[in-house]
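Novice: predicted model and sequence follow; I will ask about them next.
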Amino acid sequence: MPVAYHLIYYAILVLLVVAVRLVHLVFLIPLVLYCIFLLKRKLIFVIAVVLCLTPLFIRPYQAYQFSSIIHGRVVDMNDASLILKTKQGKIKVLTKQKFHYQDELILKVTPVEINRKKDDGDFDEEMYLKSHHIITKMKMVKVIERRPHFSLANVFVQHFSSNKQIRSYQNMFLLGMKDEAIKSDYQVMTSLSIVHLFALSGMHITILYNILFKIFSLFLKKHHADYLSKGVMGFYVFSIPFNISLQRAYLMLIGKSLLHKRLNDLDLLSILIIAHVLYNPYVIYNISFVFSYFIYFMVILTKHIKGQSIIVYLSSLPIVLCMNASLNIFSFFLSSALEPFIIVFYTLFVFSLFLPLEYLLNLLIGLFVSMLDFTQALSSFIVLSKPTLFFIGLFYYCIFACIIQKERQRSIRKPVRFLVALMISFTIFSRYKIYTDVTMIDVGQGDCTLVRLPFDQGNYLIDTGGNVKYDLATNKIIPYLKSIGISRIDAVFISHYDYDHSGALDSLKSHFDVRKVIDKPFKKMQKGNVTIECLTTDHVFSDINDNSNIIYLTIDDVKYLFTGDLGVEGEEALMNKYGSLDVDILKVGHHGSKTSSSVEFITMLKPKVAMIGVGKKNRYGHPSQIVIKRMKNMGSTILRTDQDGSFTIRHMFKEYYILNEKS
């Protein structure tokens, strides 16, 4: 079988093999079906070749032992860290000290723990580092030696504007680097699903080629101008920090020039895919790799089809949902409208290296930021949830069915109807659950509990947690809520205003739809199968913890008690007023501190389940082993966010089930 025009079969098989190994065993199903398809087409050679290469694709990730002294070159950086390329591999080094690209450094470092993903909305740092071929994370103690080296990136930086905002956009457009000054704009671009227009990619390669070709054509013959343009672009592409989309676009451009008579576009793309996966199988977790390669694959497939732009846009939706769990209804029109603007924008940034264009660039950036603010202010986001693999499979079945039908010049009504039905079903499934969930969200050292009623009758938070080092609302709570399809919070109940219970409240109100905040005793509330009461002790204590609002929650016949940071004195006052309380599930007071959860209180409650919101290796030593022992003596099932991550107690058909990492 000739390799030319068949390389796509190899690439698809390689990706399926890697997906089985690194993503989920469910990919065995499409892998088996695809192998049957290849056998029917008598493409057994494809299976044989990939089978021989399989040990390379599924090789284990190699662990390294590092000393406290490391030596390497800076290959990427931002305001909080740099990437150092060493003999062992790339290392992420946390530092706020400023360096230059290609600086050779000898550093004294200490190891830093890599954050593992616990919940759906979490950023998976472990896979992110592996997908970028970064083998470990360190924190810089001091610089032992620093030697600068020439790089084109540094030449560019020297010619960048002194204006901070213009400089940030120059960094993003010309070097693919993002600093703190552009962070908020970049987050908005991501939420609007237009960030691909600003990340260095194939569009920018085309613009740059046209600029260089027109300039060189003034002095040289066209074929010489073509060679020189591509040579200069190659020097640029491989002289700036590694950018997977940019390199893909450039290598495709060169491949078309050199091999267009022997290989088609799909073959060239397949070679690049196989090369990337051979180098680093974890690249399938790199969102730039997935987005750039898959969207370009769809562009190639649909280049002769009417309505190509719509099909390509639809193809990106599951990827966008995996990133944001929401869609912007104007994103397609916004992308189309912005494309000519970006061409002008990028062209001006290229010329800004040689010409004084600050005034014009300032105007354009101001116009663009205003457009972002206006679009975001329209509240045009539809929160769905993160899609399941089953949904993604059905979605792309519809897309490819449309493409096949179009190629055969047949009606696409059936796959379009199925696609519409699928999206409607997914929307309903995301929002309207048939069960009630109580989820203690892992916010580290703090409390934050979500109560989600069935059929979108209501969503309530009891406390919000808080972290002085980073914005807990935008980094944890909101991504988690969106990942499970929640677009609003009907009420936030604040037990008391300690930072670890309420610190994220202001940011949550600013960045999410919060209808009401309740921080004082309130009247009994009932909604569907849920009743919420506030218990009071009729005392005012000197300790703010003992003044915590106490929430008594009933779901069907199951009783919850949320005591905030109530201490022993407050517990005693509660027992004196209410006597014996019927409690099935207890949110353990003060994160399991020994100053709460007295023997008398726990003996009176006898909870079947004890929930503890606590940070891993926290400096307070929470939860106390004395409290844990008391809970175990009562026969309570103990759930802890430091060990279980976010956990959920699901109520359905008058029963409840515990869902966590272990189960």
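Specialist: Cool, got the structure. Numbering: from 1, shown residues only.

Novice: every contact and neighbour count from this point should use C-alpha atoms.
Specialist: OK.

Novice: Leu212 sits in which helix or strand?
Specialist: Leu212 is part of helix 202-217 when elements are defined by DSSP states H and E.

Novice: buried ones in that helix?
Specialist: Residues of helix 202-217 classed as buried under the neighbour-count rule (16 or more other C-alpha atoms under 10 Å) are 202-205, 207-209, 212-213, 216-217.

Novice: how far off helix 202-217 does whichever helix or strand comes after it point, in degrees?
Specialist: If you walk from helix 202-217 toward the C-terminus, the next helix or strand you reach (DSSP H and E) is helix 222-237. With axes from the mean of the first three to the mean of the last three C-alpha atoms, to 10 degrees applied, the angle from helix 222-237 to helix 202-217 works out at 130 degrees.

Novice: contacts only, for Lys178.
Specialist: Listed by C-alpha atoms under 8 Å, 6 or more residues apart in numbering, the contact set of Lys178 reads 78, 168, 171-172.

Novice: you'd agree Arg146 is up against Tyr101?
Specialist: No - because the distance of 11.9 Å does not satisfy C-alpha atoms under 8 Å, Arg146 is recorded as not touching Tyr101.

Novice: use this one as the comparison:
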Amino acid sequence: MKRSRTTSASEAGRYVHLGIAGILALLSVNHLVALPFLLLEMGYLWKSARRLFVGALFVVAILLLRYRIVATAPAFQDPVFEGVVTSVEDDRCTIRTSGVKVLVYHDGSFEVEPGDVVNVVARVMTSEPRSVEHGFDYGRYLLSEGIRGSLYATDLEVVGHTFDVGMIAFELRRVAEVQFDGEALAMIRLFALGDATALPAELSTPSRDLGIFHLFAVSGMHVGAIALFLEALFRRMHLRQGVQAVFIGVALGFFTLVTGGAVSIVRAVAMYLAVAVSRLFKLPFSATDAIAFVALFVLAVNPFALDTAGFRLSYLVAFAIVLGSDLLRDADLVRKTLKIGLLANAVALPILLELNGSFHLAGIPANLVFVLFVDRLAVPAAFFVFFVPAAEPLLDVIGVGFFEAIAAVGTIDLSIDVNFSSDLAKAAYWIILGVALVRLSSGRGIVREGVMATLLAILSLAVPTVPGMSSVTVFDVGQGDAIFVSAPGCRILIDTGKADPYDTLVDYFQKENIYRLDFVLLTHGDADHVGELEDLDRSLAIGSIVATGDLCLACRATTRLIATGDELVCGGLVFAVLSAGDAAENDGSIVLFATIGSDRWLFTGDAGTDLESDLDWPDVDVLKVGHHGSSTSTSAAFVDATSPTIAVVSVGRTNRYGHPDEDVLKRLEASEATVWRTDVSGTITFAYPPWGGRIVSCYSEDDRFGNAANRILRCGRVFLSVRRRDIMDSVIR
């Protein structure tokens, strides 16, 4: 026993490696850049701590197994069921039924509250998996929230009532709305009840731009503020440490119920209690060990929690603060808070940039000031006034000043559009930051690391692709077309896909640090080809819109009209316009021919067999199949005339038109063309490196497991030569 206790004590502070190994394993599923770090971590444990190596293997196996189980579990699809309402919003509610949680939308005419037992008649809502990088994946979002399906209720009847933990938060909000109004009500809902929807609508945009929106999401900061306040209070009351821990634990447990059992609060409370118990009972675990254990428990319950920004931010910042405790020591409370804020912002920067797509120069000072304000004044004042309503005027004054300060700072336009667009850039940044912190803690300078981090940011902004690289990306935008051609000196988008409430293409371009397109060419005017034009025009700088007519009267960009026989020159690329007719007709589609890299491309829009029979066609290497593979396009004569090596079909999953047509696919396969489909492979990219050849990759989360590996194992093909007669391809399968 003594030897065991001694061994455990010697490993205190090293159990964090179990958490590191587990998190890296889950990250490796979708981010290959994490794999070498996982191997390095396991190699380190094998060499220096065999006991922990065995434990890490066990942790990795359990988490990957849980990931597989959750990822492949069938979604809830019963159209008629009974369940208990657990939370309520204006037009939706979550319902617990058959041991799972489902999200139910409705038209707003049904009035329910947590604890209601309801009979539901609904239709299943389906969502296509995310297949454009940086895009919002609704399916993974549901999994990260522990929701097994989404439905739309056509009938919802309350048949009873029972207790549910969500009732506590719901009733307290109802009490607050009766007791308070104005800024005081907003402050209480935000900081005492953890209701981020109470933030005034006009402050949503400046809060996101400044990177302070996290202040209004119930989080570990609220837990920390409550715990610190109670610790200071109980210390003045001269209560013993054990008694303090009990009272604080009870208070935090009640706060968890008040916030409806929010995942972020459960996580933060568990972290605090784990550290407190370890210190109280002098267990051989450090604060980092406790954080790692809680993280592993959360991920074992739901591995998709790692997808949420809240999880990544809270644990990353918590680890950084604990590990950087030597740097943060300061007798002055304000200076210490400022140091913590600087460290937290530096560590969280890649995640915040991924969320916001920009960096606001006033963001760091705003975070430092507002975090201090919320931590030391807003949260305590909100709780105090909630229990002492007579002090409401005081909270009104605090709220008015707080909201006006956010609005005032938000009017200062100091945003820089930048993002670490690749996982490799994020990893490089964190490595540089880690080295800088180690050097700083040892009293050495960090000028070199600062220069390296600055250069990395500049390169991420200025060089979103490999210098000299050309590429054609066929986005999976469902039943529509959107094709991005990138080459030195040229960025052109051919069609925009249909209207998209998630702004998937806008997110892609901004988070790839692409803020200007030379041309947006619209092959014709169908909604599935021009639907996102206005959103793109509002969000990006567009040199010209190229079309056969003015298809966007409200756009800022000017329209350049084009006709058959014209050439569109973009950088070193020349697009020959083989046909351009009436934008209202499929056969009026603009048809383009261009040599990109070492391939001859033919872009056909929705051109049909009538147009195909009217033109003389060149031999091509890659054909963008017309009209999503419809039977009205891609005739046998056309296939024989163009003789494509590769055919790409942009088409939606389970579309109601039956595209692509089986006869068209057989026709292409009979011609020995390799067929790529966005409904099967997701977004497909053809890259042409400066040293020659063609690299084909795809981005899809269709099976929701092993996407990073799928990009190589299922989709990756490297063509060393691109002519059909001497193709040498290395297919990794």
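Specialist: In hand now; what should we look at? Keep in mind the model is a prediction, meaning the values are calculated, not measured.

Novice: show me what the longest strand along structure 2 is packed up against.
Specialist: As far as residue count goes, and with DSSP state E defining each element, the longest strand of structure 2 is strand 147-161. Strand 147-161 of structure 2 is packed against strand 100-105, strand 116-125, with contacts defined by 3 or more C-alpha pairs under 8 Å, 6 or more residues apart in numbering; DSSP states H and E.

Novice: can you redo these as JSON lines with distance to Ala346 of structure 2 and mean neighbour count?
Specialist: Supplementary listing: these in JSON lines, determined by distance: least, C-alpha to C-alpha, whole Å; neighbours: other C-alpha atoms under 10 Å:
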{"stretch": "strand 100-105", "distance to Ala346 of structure 2": "36", "mean neighbour count": "21"}
{"stretch": "strand 116-125", "distance to Ala346 of structure 2": "40", "mean neighbour count": "19"}
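
Novice: mind putting those in JSON lines, distance to Phe311 of structure 2 included?
Specialist: JSON lines is the format used below for those (distance: least, C-alpha to C-alpha, whole Å):
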{"stretch": "strand 100-105", "distance to Phe311 of structure 2": "20"}
{"stretch": "strand 116-125", "distance to Phe311 of structure 2": "27"}
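
Novice: out of the ones you listed, which gets nearest to Leu299 of structure 2?
Specialist: Shortest separation from Leu299 of structure 2 across those is recorded for strand 100-105, at 17.4 Å, computed as C-alpha to C-alpha.

Novice: give me the mean deviation of that closest one from structure 1.
Specialist: In the superposition with structure 1, the aligned residues lie an average of 3.4 Å away from strand 100-105 of structure 2, counting by mean C-alpha distance after the TM-score superposition for structure 1.

Novice: so which elements touch that strand?
Specialist: Counting contacts by 3+ C-alpha pairs under 8 Å, 6+ apart, strand 100-105 of structure 2 is packed against strand 92-97, strand 147-161.

Novice: got JSON lines for those strands, with distance to Tyr138 of structure 2 too?
Specialist: JSON lines is the format used below for those (distance: least, C-alpha to C-alpha, whole Å):
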{"stretch": "strand 92-97", "distance to Tyr138 of structure 2": "15"}
{"stretch": "strand 147-161", "distance to Tyr138 of structure 2": "10"}
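
Novice: Leu38 of structure 2 versus Ile23 of structure 2, what's the distance?
Specialist: Between Ile23 of structure 2 and Leu38 of structure 2 the distance is 9 Å, computed by C-alpha to C-alpha, to the nearest Å.

Novice: same deal with Val104 of structure 2?
Specialist: With distances taken as C-alpha to C-alpha, Val104 of structure 2 is found 39 Å from Leu38 of structure 2.

Novice: equivalent analysis for Val731 of structure 2, please.
Specialist: The separation that Val731 of structure 2 has from Leu38 of structure 2, given C-alpha to C-alpha, amounts to 26 Å.

Novice: and those two? which has more neighbours close in?
Specialist: Neighbours per residue (other C-alpha atoms under 10 Å) separate Val731 of structure 2 from Leu38, with Leu38 holding more: 21 against 13.

Novice: what residues are up against Ala122 of structure 2?
Specialist: Ala122 of structure 2 touches 79-80, 151-155, counting by C-alpha under 8 Å, 6+ apart.
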